[in-house]
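A.B. asks: fold the following, please.
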Amino acid sequence: MTAPQIVWFRRDLRLADQPALCAAAAAGPVIPVFVLDDEGAGERRMGAASRWWLHHSLASLDAALGRHRSKMVLRRGRAEDVLARLAEQTGAASVHAIRHYEPWWQAAEEALAKTVDLQLHDGNYLLPPGAVTTGSGDPYKIYTPFAKAARQQLPARDPFDEPALANPDDWPDGDDLADWTLLPTRPDWATGFAKAWKVGESAAHERLDAFADQVSDYGEARNLPSQDGSSRLSPHLHFGEISPVQVWDRLSRHGGEGADTFRGELLWRDYAQNVICQFPRYPEESYRDYSSGLWRNPDRGHLIAEDLEAWQQGRTGYPIVDAGMRQLWVTGWMHNRVRMIAASFLVKHLLIDWRHGEQWFWDCLVDADYSNNGVNWQWISGTGVDSNMFSRIMAPLTQSEKFDAAGYIREWVPELADLSDEQIHDPEGMFRPAGYPEKIIGHKEARERALAAWREVK
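C.D. replies: Next up, the predicted model:
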């Protein structure tokens, strides 16, 4: 019988439009494998929220493989070592995988390629990183020219159908998913996750279909947190339950500003990966490094640590910020407009280093993505290769009114639910209910402090 082919799944947990799976299926019997490699990832091991999603996504993919009388083989350990042993044990001719660009995955791919026939395929992005370059052949650093050049190459291809799978004569042993304890035990902090999300490839396509029906309104609705105007595709895209090529193809049937705006956000995802390829440690190292005098870091005093904790817990006294941080804790996700407001508040109102926010989001987001998370935080902090100026300070109270966040605040800050639309954005004085905190710092005071710190380090 033809030698089996191993498919190494990572953030590509789908059967359709999965180039590595298609190539392996065309070459012989397929052994699907997922390796939980906390050792190789080191400090970038998946956060708690991502692990919750991973558990359910793997369970869903295993059930889908069951339609082919196939299954997912689960192993735990350093990926390159686990896969090399598995290839020897099964007599696999090749290991197929979709390319990943995070530093720890690049190191694993390089090491694995020394011991097995590793076949790498593109499939996590609209275009392979490095495909979009300037006239001189250099990678772009700024989003706008990157996106303009990328659009000229899109669509690069059509999505692939789900392949038929042949199975090996013998299956290697694998771990039991439950033994990985990816889910919380006691207390179970993820009860809100299950209410907010359906996980898996089928759920991703259901979500895309629902979003496509309302995408014409997306240009405006995406900024209104009280409306369900977001795509909510980000965790499905992050875990590869649906590919960006599939999303682009589906939305190509829809004209108008809304669909075009969302296509621009898919391109931002490609752009963020393009940045990581140029600067692999971007989520840890500022591109434009400021003097340590700018940040009030928590290790410099307990009052600063208390400010960070108040932000994490949604107890800043700014309802739009608190609503976002509480939504994040309960659902593992936050509305994109509110993400910008909450992130800006941390780095500019509180003058706390953006990396503390990036780490909190890494642990709490179900869509925590190495490139997107790092690029977005450096954009808001003004430290990035392409970023907002630090001196542009978002006013959370104004943003809350402008984008009609009253309903959103009532949902996530229930102690303010009885206030009127006029009062709820800034419940000062007699309108502030007992139990809701006073502002951690006034907006005017925070703005003046931030600008003074900026002038000093500039």
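A.B. asks: for the rest of this, base every contact and every neighbour count on C-alpha atoms.
C.D. replies: Fine.
A.B. asks: so where's the longest strand in the protein?
C.D. replies: Longest strand of the chain, by residue count under DSSP state E: strand 30-36.
A.B. asks: that strand packs against which elements?
C.D. replies: Counting by 3 or more CA pairs under 8 Å, 6 or more residues apart in numbering; DSSP states H and E, the packing neighbours recorded for strand 30-36 are strand 5-9, strand 73-76, helix 79-90.
A.B. asks: what's the angle between the longest one and strand 5-9?
C.D. replies: Right, the one you point to is helix 79-90. Per axes from the mean of the first three to the mean of the last three CA atoms, to 10 degrees, the angle that helix 79-90 makes with strand 5-9 is 160 degrees.
A.B. asks: another for comparison:
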Amino acid sequence: MTRARQLDAHFQNGLVWFRRDLRTGDNAALYYALKHCKRVWCVFVFDTAILQPLIERAHRHDPHAGKVQDRRIEFIRASVEELDRSLEEGGGHLLVLHGDPTEAIPRLAAQLDVEAVFANHDYEPAAIERDATVAERLRDDGRQWLPFKDQVIFERDELLNGQGKPFAVFTPYKNAWLKQLTPFDLKPYAVERHAQSLAKPPRKLDHASPTLAAMGFAPGLLDDAQLQAGMSGAQTLLADFMTRIDSYAERRDFPAARGTSHLSVHLRFGTVSIRTLARLAYQMSLQPDGNGAATWLSELIWRDFYFMILAHHPRIADGASFKPEFDTLRWETGTHADAAFAAWCEGRTGYPLVDAAMRQLNRTGFMHNRLRMVSASFLAKDLGIDWRRGERYFAEKLNDFDFAANNGGWQWAASTGCDAQPWFRIFNPVTQSEKFDPQGLFIKRFVPELEKVPAKWIHAPWRANTDELMDWGVVLGKDYPQPVVDHVKARQLALARYGVLRSR
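C.D. replies: Now for the predicted structure:
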């Protein structure tokens, strides 16, 4: 039995602390709290240890900035409001606090006189440390801390290789994942069976949910990104994806097409259950036409894989390469590298597909998975810039930022990670563009300067002659940048950079 442990104890009062699980349906912690407590209260904390650095970073970039805009905070707040409405339908209510949860949760547990606090596992090192502090303070006060598996199908040590060690290569991990999987692992937690235990908190503890402004943020980005928040947003996207899943394997690499699920942000904040998605993917993969579902299931297994890697190798959270020998790579530094990095961030490298990808990220907080690989490879191998700088930039911008997956993807692209792209394999940004955006439709959407450039030339406009470019309204270096680097030369430099480690 690999699911969350069964509980024998029963309690008078319990508290559920929502974090990355902003839903009422199929929620492990909520299920066990309702099943084992006569009364259950619910809380969400806007964590100042997370929010304050966002505000400080924004003010470093612009000292005169007022309220900070962050579509992820808007997404969370909208999802929290929907979660509260859902709990109220069952007779409960969501307390929403703003502060340090290591202080707020023990204090609230004491005020409510609960015997246990229920929560779902969080796997990032900072979150593990936070939860350990909360657990210790609860124990000191005579209360229990009860965490459950909810965010993944298999966690930590549940899948090990034949030698009893964690996997470092994806395909054997995937095979073991599929072999160990049982219907029980995908079974939803029937929260509704015990909903009568939901309770409203005393009036003296209930207060209005903190506004965005009160927390130092301003609205405006969520609508621009067309993000559908909450459980209802997840269900709308899932229903839409189910009409397209048969073509997922063929269309998922083409950014101009609506080929992917767009559910990653909902998985990140738990507005949909991983069990729901994995169950659908697995069941549909068994059908005669299940190739699209099987490919999607493989992507969900990659997510578990990266969580497992983080659990066994927490040093990667401190900036270490998964393969320690790559920590000695000599990256480009200095003013030239800084200028190249700024060009990459701002989408003005002169390589249209890379620029379109970065502009999409900056404008919407979303980047297509194929383009994450292309843009990451370009930074690390064409520009020779430390992948950690790109990893941090994605962390600031991605709506679905999840440390384990983001770090895993960057280390894959930079060839420093587990089961990574071989160091001598270097994406050609032009051929990638020709293959995955052949008509330049995606490029034209985000790089309107090239709107009139024919498909033949749009992937590498510098190859067209000056007169043709002028006819299309483009002067390189004025309307659109010259390439910041020659890919052929950059490839040779990258091979030499990695080759030094090889020779050692």
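A.B. asks: in the second structure, what stretch matches the longest strand of the first structure?
C.D. replies: The aligned range for strand 30-36 of the first structure in the second structure is 40-46, by TM-score structural alignment.
A.B. asks: where exactly do the helices run in the stretch 51-200 of the first structure?
C.D. replies: Along the stretch 51-200 of the first structure, counting by DSSP state H, counting those that start in this stretch, helices occupy 79-90, 103-112, 143-151, 191-196.
A.B. asks: dump the ones you listed to TSV, plus distance to G240 of the first structure.
C.D. replies: Listed next are those as TSV, based on distance: least, CA to CA, whole Å:
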stretch	distance to G240 of the first structure
helix 79-90	19
helix 103-112	15
helix 143-151	21
helix 191-196	19
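A.B. asks: including mean neighbour count and distance to G314 of the first structure, could the ones you listed go into a markdown table?
C.D. replies: Shown next, in a markdown table, are the helices of the stretch 51-200 of the first structure (neighbours: other CA atoms under 10 Å; distance: least, CA to CA, whole Å):
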| stretch | mean neighbour count | distance to G314 of the first structure |
| --- | --- | --- |
| helix 79-90 | 18 | 38 |
| helix 103-112 | 17 | 33 |
| helix 143-151 | 17 | 32 |
| helix 191-196 | 14 | 16 |
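A.B. asks: out of these, nearest to A48 of the first structure?
C.D. replies: helix 191-196 (11.8 Å; CA to CA).
A.B. asks: run through who's touching the closest one.
C.D. replies: 330-332 (CA atoms under 8 Å, 6 or more residues apart in numbering).
A.B. asks: again with stretch 146-162 of the second structure
C.D. replies: Looking at what lies outside stretch 146-162 of the second structure - CA under 8 Å, 6+ apart - the contacts are 2-5, 20-21, 27-29, 116-122, 166-167, 173, 176-177, 185-186, 270, 273-275, 304, 307-308, 311-312.
A.B. asks: F241 of the second structure pairs with which position in the first structure?
C.D. replies: Under TM-score structural alignment, F241 of the second structure pairs with F211 in the first structure.
A.B. asks: name the helix or strand for the nearest residue to its match once chain neighbours are set aside, please.
C.D. replies: Leaving aside its sequence neighbours, F211 of the first structure sits nearest to S231 (CA to CA, 6 or more residues apart in numbering; 5.6 Å). Assessed by DSSP states H and E, S231 of the first structure sits outside every helix and strand.
A.B. asks: what's the spacing between S231 of the first structure and D217 of the first structure?
C.D. replies: For S231 of the first structure, the distance to D217 of the first structure (CA to CA, to the nearest Å) stands at 11 Å.
A.B. asks: how about the helices and strands packed on strand 30-36 of the first structure in CSV, adding distance to P29 of the first structure?
C.D. replies: Formatted as CSV, these follow (distance: least, CA to CA, whole Å):
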stretch, distance to P29 of the first structure
strand 5-9, 6
strand 73-76, 14
helix 79-90, 11
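A.B. asks: quick one: which of these is nearest A406 of the first structure?
C.D. replies: When those are compared (using CA to CA), the closest one is strand 5-9, at 42.2 Å.
A.B. asks: which part of the second structure matches that closest one?
C.D. replies: Counting by TM-score structural alignment, strand 5-9 of the first structure lines up with residues 14-18 of the second structure.
A.B. asks: so who does the aligned residue in the second structure for R288 of the first structure touch?
C.D. replies: Using TM-score structural alignment as the criterion, the counterpart of R288 of the first structure in the second structure is K323. K323 of the second structure is in contact with 416-418, counting by CA under 8 Å, 6+ apart.
A.B. asks: swap in 10 Å and give it another go.
C.D. replies: Contacts for K323 of the second structure were tallied using CA atoms under 10 Å, 6 or more residues apart in numbering; they are 316, 411, 415-418, 420.
A.B. asks: check the gap between it and L329 of the second structure for me.
C.D. replies: Relative to L329 of the second structure, and taking CA to CA, K323 of the second structure is found at 11 Å.
A.B. asks: give the contact list for the residue nearest to F211 of the first structure.
C.D. replies: By CA under 10 Å, 6+ apart, the residues touching S231 of the first structure are 207-212, 214-215, 218, 222, 262.
A.B. asks: and the buried ones among the residues you listed, selectable in ChimeraX?
C.D. replies: Filtering the contacts of S231 of the first structure down to the buried ones (16 or more other CA atoms under 10 Å) takes a single ChimeraX command:
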select :207,208,209,211,212,214,215,218,222,262
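A.B. asks: hmm, which of the contacts of S231 of the first structure are common to the second structure?
C.D. replies: With both residues aligned by TM-score structural alignment, their matches' CA atoms under 10 Å, the contacts of the contacts of S231 of the first structure that the second structure also has are 207-212, 214-215, 218, 222, 262.
A.B. asks: and those, which two are the farthest apart?
C.D. replies: Longest span within those, CA to CA: D209 and R222, 16.8 Å.
A.B. asks: T90 of the first structure maps to what in the second structure?
C.D. replies: Checking TM-score structural alignment: T90 of the first structure goes with L112.
A.B. asks: my error: substitute M389 of the first structure in the last question.
C.D. replies: So M389 of the first structure corresponds to P422, using TM-score structural alignment.
A.B. asks: could you measure from the nearest residue to that match once chain neighbours are set aside over to M215 of the second structure?
C.D. replies: In space, and not counting its chain neighbours, P422 of the second structure is closest to S415: 5.8 Å by CA to CA, 6+ apart. Applying CA to CA, the value for S415 of the second structure to M215 of the second structure is 40 Å.
A.B. asks: out of these two, which sits in the busier spot?
C.D. replies: Between S415 of the second structure and M215, counted using other CA atoms under 10 Å, S415 has the larger neighbour count: 26 against 18.
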